[in-house]
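Colleague: Quick one, what's the 3D model for this:
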Amino acid sequence: MKTNMTTESAQTLAVQALAFLAGDDELLPRFLSLTGIQPGDIRTAAREPGFLAGVLQFYLAHEPTLMRFCEATGSKPEDMQRALNALPGGDEAWDRQI
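Modeller: Okay, here's the model as predicted:
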């Protein structure tokens, strides 16, 4: 049975995913290129609603990247989707709740 993830838990997982990106010389340039964010703007962007959902979407859009993160951190792929659904900008139902 699937259970919902709290927003706090989702944010924690997304921040962990962002830190993983920031520490990877292959993934970070790809993320920056796809998002158009400059390296010096990541901290500012991370405070914007929807940014953390975008980080999770980056992983979910490319299965090898998702699996690389999950294997390195012991996370479950399905938790990434659950986290996305719990974040602003990650699920239309979340946006309707506020």
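Colleague: From now on I want contacts and neighbour counts done on CA atoms only, so please keep to that.
Modeller: Fine.
Colleague: and the nearest residue to residue 28 once chain neighbours are set aside, what does it touch?
Modeller: Using CA to CA, 6 or more residues apart in numbering and skipping residues adjacent in sequence, the residue nearest residue 28 is residue 21, 5.2 Å away. Taking CA atoms under 8 Å, 6 or more residues apart in numbering, we find residue 21 in contact with 27, 28, 31.
Colleague: quick one: which of those is nearest residue 68?
Modeller: Among the contacts of residue 21, residue 27 lies closest to residue 68 (CA to CA), at 10.5 Å.
Colleague: what's the burial count for that closest one?
Modeller: Using other CA atoms under 10 Å, residue 27 has 16 neighbouring residues.
Colleague: secondary structure element for the nearest residue to it once chain neighbours are set aside?
Modeller: Leaving aside its chain neighbours, residue 27 sits nearest to residue 21 (5.8 Å; criterion: CA to CA, 6+ apart). Using DSSP states H and E, residue 21 sits in helix 7-22.
Colleague: Pull out the buried positions in that helix.
Modeller: For helix 7-22, burial by neighbour count (16 or more other CA atoms under 10 Å) applies to 7, 10, 11, 13, 14, 15, 17, 18, 21, 22.
Colleague: and this one, so I can compare the two:
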Amino acid sequence: MKLYEIAHSRTGDKGNLSTISLIPYEEENYERLKEEISAEKVKDWFSELGVTKVDRYQVDSLKALNFVLHNSLGGGVTKSLALDTHGKSLSSALLEMELD
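Modeller: Now for the predicted structure:
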């Protein structure tokens, strides 16, 4: 099962950081996301981008996870040669992850 089958996501950026929210469609899937989607797993998922660190924040009141990806935008919006300098497609890339 792909992550997009049970959750949706949004992406933001600041400098060379990307933030990716992960929100289940059904509240009962929040616990599953907390168990399966670790900061390390997200870091490994985006390793080809050169991500050096991922912080994971749990927002239990909203039943959401937020990930901060360090060094994910090729130096930042004004320095990157990537087509998606803001990293807006990273949320879609995360949703392609397989769940156990």
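Colleague: What does the TM-score come to for these two?
Modeller: The TM-score (TM-score structural alignment, normalised by the length of the first structure) is 0.33; 51 aligned residues with a CA RMSD of 3.8 Å.
Colleague: returning to what we had before: switch the buried residues of helix 7-22 of the first structure over to CSV; also include distance to residue 83 of the first structure.
Modeller: Converted to CSV, the buried residues of helix 7-22 of the first structure look like this (distance: CA to CA, whole Å):
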residue, distance to residue 83 of the first structure
7, 7
10, 4
11, 7
13, 7
14, 8
15, 11
17, 11
18, 13
21, 17
22, 19
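Colleague: Out of those, which comes closest to residue 92 of the first structure?
Modeller: Here the nearest of the buried residues of helix 7-22 of the first structure to residue 92 of the first structure, counting by CA to CA, is residue 7; it sits at 14.3 Å.
Colleague: hang on, that closest one packs against residue 94?
Modeller: No. Between residue 7 of the first structure and residue 94 there is no contact under CA atoms under 8 Å: 9.8 Å.
Colleague: Following element in sequence after the helix or strand encompassing residue 78 of the first structure, please.
Modeller: In this assignment (DSSP H and E), residue 78 of the first structure forms part of helix 77-86. Remark: after helix 77-86 of the first structure, the chain's next helix or strand is helix 92-97, criterion DSSP H and E.
Colleague: helices and strands around that following helix, which ones?
Modeller: If you count contacts as 3 or more CA pairs under 8 Å, 6 or more residues apart in numbering; DSSP states H and E, helix 92-97 of the first structure packs onto no helix or strand.
Colleague: other SSEs contacting the helix or strand hosting residue 32 of the first structure?
Modeller: Assessed by DSSP H and E, residue 32 of the first structure sits inside helix 27-35. With contacts taken as 3+ CA pairs under 8 Å, 6+ apart, helix 27-35 of the first structure sits against helix 7-22.
Colleague: Could you rerun that using 10 Å?
Modeller: helix 7-22, helix 51-60 (3 or more CA pairs under 10 Å, 6 or more residues apart in numbering; DSSP states H and E).
Colleague: what residues does the next helix or strand after it touch?
Modeller: As assigned by DSSP H and E, the chain's next helix or strand after helix 27-35 of the first structure is helix 42-46. Helix 42-46 of the first structure is contacted by residues 15, 18, 22, 32, 37, 38, 51, 52, 53, 54, 55 when judged by CA atoms under 10 Å, 6 or more residues apart in numbering.
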